[in-house]
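*Asks:* no FASTA, just this:
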């Protein structure tokens, strides 16, 4: 399995690039680029300026790339931090949280303390109780202090995703709960008000979900049947629904390109009498048809973009594309899911995707490998 990255790269969290006369060229990777030394089983987590990679085939160490990556001799700091035997990791701009077989630790990356800022022991753990960060026994770890936040035990949380200021939780029974900031409809309750406590997304009640993800101001989930549901802010088309801003920009570019046809003699085409419907905020879950021929396998959200992998190994992206994070080798934004042709052209089958706020990381295998064994399960 190989990992590729594209999008925001100002801190070399994807790859080290040579400096160019054009400032933006060194801060963006527009063509999916293979990450160095990322061959084999591994996990990737990303924040705005950092990338944490957990390598599963060797001694299960975590390596950090991006801002202050050389903070210690092993590219991960504080200097006393030993990541051998790590099973999972999450990273934010201020903290790195690591899960080990017997404990969970959260380290302040801006501190020189020789002890974690938060730690809990795991007692009498069974194989069926694997930790899937940011969930931890009794609650979850947040991206900023207080690091540990409790959760009601009756929720029976299966997975949890954190957005810019909200959270989305999936229960073992397939129900979805959200809480936090709601100013952009990202909670899915039909309003724009915050929720202090987990509240079920009633529009999804009775439909079993199997995966959830959260962006800066939007949320998505995958149903048991492989359907994709989205809600929240759609300013950059991150929901895959018609965005007024994107359509207006596209129309202006078309008008400029067709400027020679529009003169003082009135040769411009007449406007469409049918007014388009645009979605700025989608406060209830909406179904998005990513691919009519296959189901969605996994999904991830950036700050204002979304990426989904289908059961046939295709990667689709949409939303904000200013740094090339959509993988289409342009900086254009999209309000419709579009297949990333790079992987198809390279005869690669995508098996996983992880979005940072302004970039995207995709894991892929050679299609020939699929003829010899089953598609590997997502390591996340």
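*Replies:* Cool, the structure landed. The model shown is predicted, which means the values in this text are computed figures rather than measured ones. Numbering: from 1, shown residues only.
*Asks:* only C-alpha atoms for contact and neighbour calcs from this point on.
*Replies:* Fine.
*Asks:* which residue sits closest to residue 329, ignoring its sequence neighbours?
*Replies:* In this structure, residue 329 finds its nearest non-sequential neighbour in residue 30, 4.7 Å apart by Cα to Cα, 6 or more residues apart in numbering.
*Asks:* so that neighbour sits right up against residue 6, yeah?
*Replies:* Yes: assessed by Cα atoms under 8 Å, residue 30 is found in contact with residue 6 at 5.7 Å.
*Asks:* still on that earlier bit, what helix or strand is the residue nearest to residue 329 located in?
*Replies:* If you go by DSSP states H and E, residue 30 is part of strand 28-39.
*Asks:* Residues contacting that strand, please?
*Replies:* Strand 28-39 is touched from outside by 1-10, 14-15, 323-325, 327-331, 342, with contacts defined as Cα atoms under 8 Å, 6 or more residues apart in numbering.
*Asks:* Check it against this one:
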């Protein structure tokens, strides 16, 4: 599997730099760049099977032909060199099955244990560990981080936080200040800060305990995703639902900020009447004129987003203020904030409409997975398409 990255690269998370500091032109990678594979001392090439990213780092999970595995960390706190262009291989990660990386901690999941390592200091320190009961005959990853037996791993202390076993959690994702949980039956629960509508309950109040998103009742979901202050999920039927903050168009809904920016760049464009549905849903346009456009600054409950009418959505990932989705046809669509090139359209333009990343179509590459960092995007390619 091949991986490509684009967007914020100030710490070399996407591609390394020849010197100790990147040039200004290398901070923003607007053309998708292939992530280098790791080569160990025995010259054995390791395949990148998964990437996890945060604002300043990228963690790549590598597998070799002998089913061994390890994690390579690139970005802040690592020293890039010409021999290890995919990042620094962490010896303590040998044999791990999954990993997540944050600004402070790296979490590693092994068949028999989970470990959290402090990345802030000069010396790597294991700050928390937990043994896992192993089952004979089990194959494949035993965990789906950040879920661990009985709870989940948070981005800041307390690192381990319990969950009720009655929730029957299947997967869990963490935003800047909120969490989304998907149960084995396809029900979505959210909790945490709700000031930008990111919980999907129709209001802006916080929730201390997991609460089911009632607007999605009766529609089983297959996956969930969350960014800084927005959220999304995909139904079993391949429909995409989004909610939360939309100032940068990260929900794919009309954004006042982006439309105003376009008008300023095109001064001859005639102004139109607008209604901001997110901030004042009951307010009529001035003079009683009929509204031509409805802007959404905050979408406090799930809204159906039609990414493309020709196919279903397979995978979704959210950055701080942008979103990426992979369709069943192998195309990658992105939208939201794009000032670091994280949308992959070879520009620094933001967009409140899903747009296909043409690079992969032009190269006849089929996208199968996507992972968003805060300000960048990583796409996985399975193999070349056949004509």
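*Replies:* That came through fine. Bear in mind the structure is a predicted one, so any value in this text is a computation, not a measurement.
*Asks:* TM between them?
*Replies:* TM-score of the superposed chains, computed with TM-score structural alignment, normalised by the length of the first structure, equals 0.88; 354 aligned residues with a Cα RMSD of 2.3 Å.
*Asks:* Overlap in contacts, residue 30 and residue 6 of the first structure.
*Replies:* Joint contacts of residue 30 of the first structure and residue 6 (Cα under 8 Å, 6+ apart) are 324, 325, 327.
*Asks:* Tell me where the stretch 101-250 of the first structure has helices.
*Replies:* Secondary structure of the stretch 101-250 of the first structure (DSSP state H, counting those that start in this stretch): helices located at 244-257.
*Asks:* Strands of that one, start to end?
*Replies:* Taking DSSP state E, counting those that start in this stretch as the criterion, the stretch 101-250 of the first structure carries its strands at 103-108, 118-121, 135-136, 139-141, 148-150, 157-162, 166-171, 176-180, 195-200, 209-214, 218-223, 228-233.
*Asks:* Compare the ones you listed and report which one is nearest to residue 302 of the first structure.
*Replies:* Residue 302 of the first structure lies closest, by Cα to Cα, to one member of those: strand 209-214, at 7.8 Å.
*Asks:* Output the residue interval of the second structure matched by the closest one.
*Replies:* Using TM-score structural alignment, strand 209-214 of the first structure lines up with residues 221-226 of the second structure.
*Asks:* Same check on stretch 130-146 of the first structure?
*Replies:* Mapping stretch 130-146 of the first structure onto the second structure (TM-score structural alignment) gives residues 142-158.
*Asks:* How far away from the center of its chain is that stretch?
*Replies:* Its chain's C-alpha centre and that of stretch 142-158 of the second structure lie 17 Å apart, by Cα atoms, centre = their mean, to the nearest Å.
*Asks:* Could you do stretch 14-28 of the first structure as well?
*Replies:* In terms of Cα atoms, centre = their mean, the centre of stretch 14-28 of the first structure is found 23 Å from the chain centre.
*Asks:* and that stretch, how far apart are its ends?
*Replies:* Counting by Cα to Cα, to the nearest Å, you get 9 Å between the two ends of stretch 14-28 of the first structure.
*Asks:* Which residues in that stretch does the neighbour count mark as buried?
*Replies:* 14, 15, 25, 26, 27, 28 (16 or more other Cα atoms under 10 Å).
*Asks:* can I get the residues you listed in a markdown table with distance to residue 229 of the first structure?
*Replies:* Formatted as a markdown table, these follow (distance: Cα to Cα, whole Å):
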| residue | distance to residue 229 of the first structure |
| --- | --- |
| 14 | 29 |
| 15 | 33 |
| 25 | 35 |
| 26 | 35 |
| 27 | 32 |
| 28 | 30 |
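*Asks:* from these, which is closest to residue 335 of the first structure?
*Replies:* The closest of those to residue 335 of the first structure turns out to be residue 28 (Cα to Cα; 20.9 Å).
*Asks:* gap between the closest one and residue 282 of the first structure?
*Replies:* With the distance defined as Cα to Cα, residue 28 of the first structure ends up 30 Å from residue 282 of the first structure.
*Asks:* what does residue 95 of the first structure give?
*Replies:* 32 Å.
*Asks:* That concludes my questions; thank you for your assistance.
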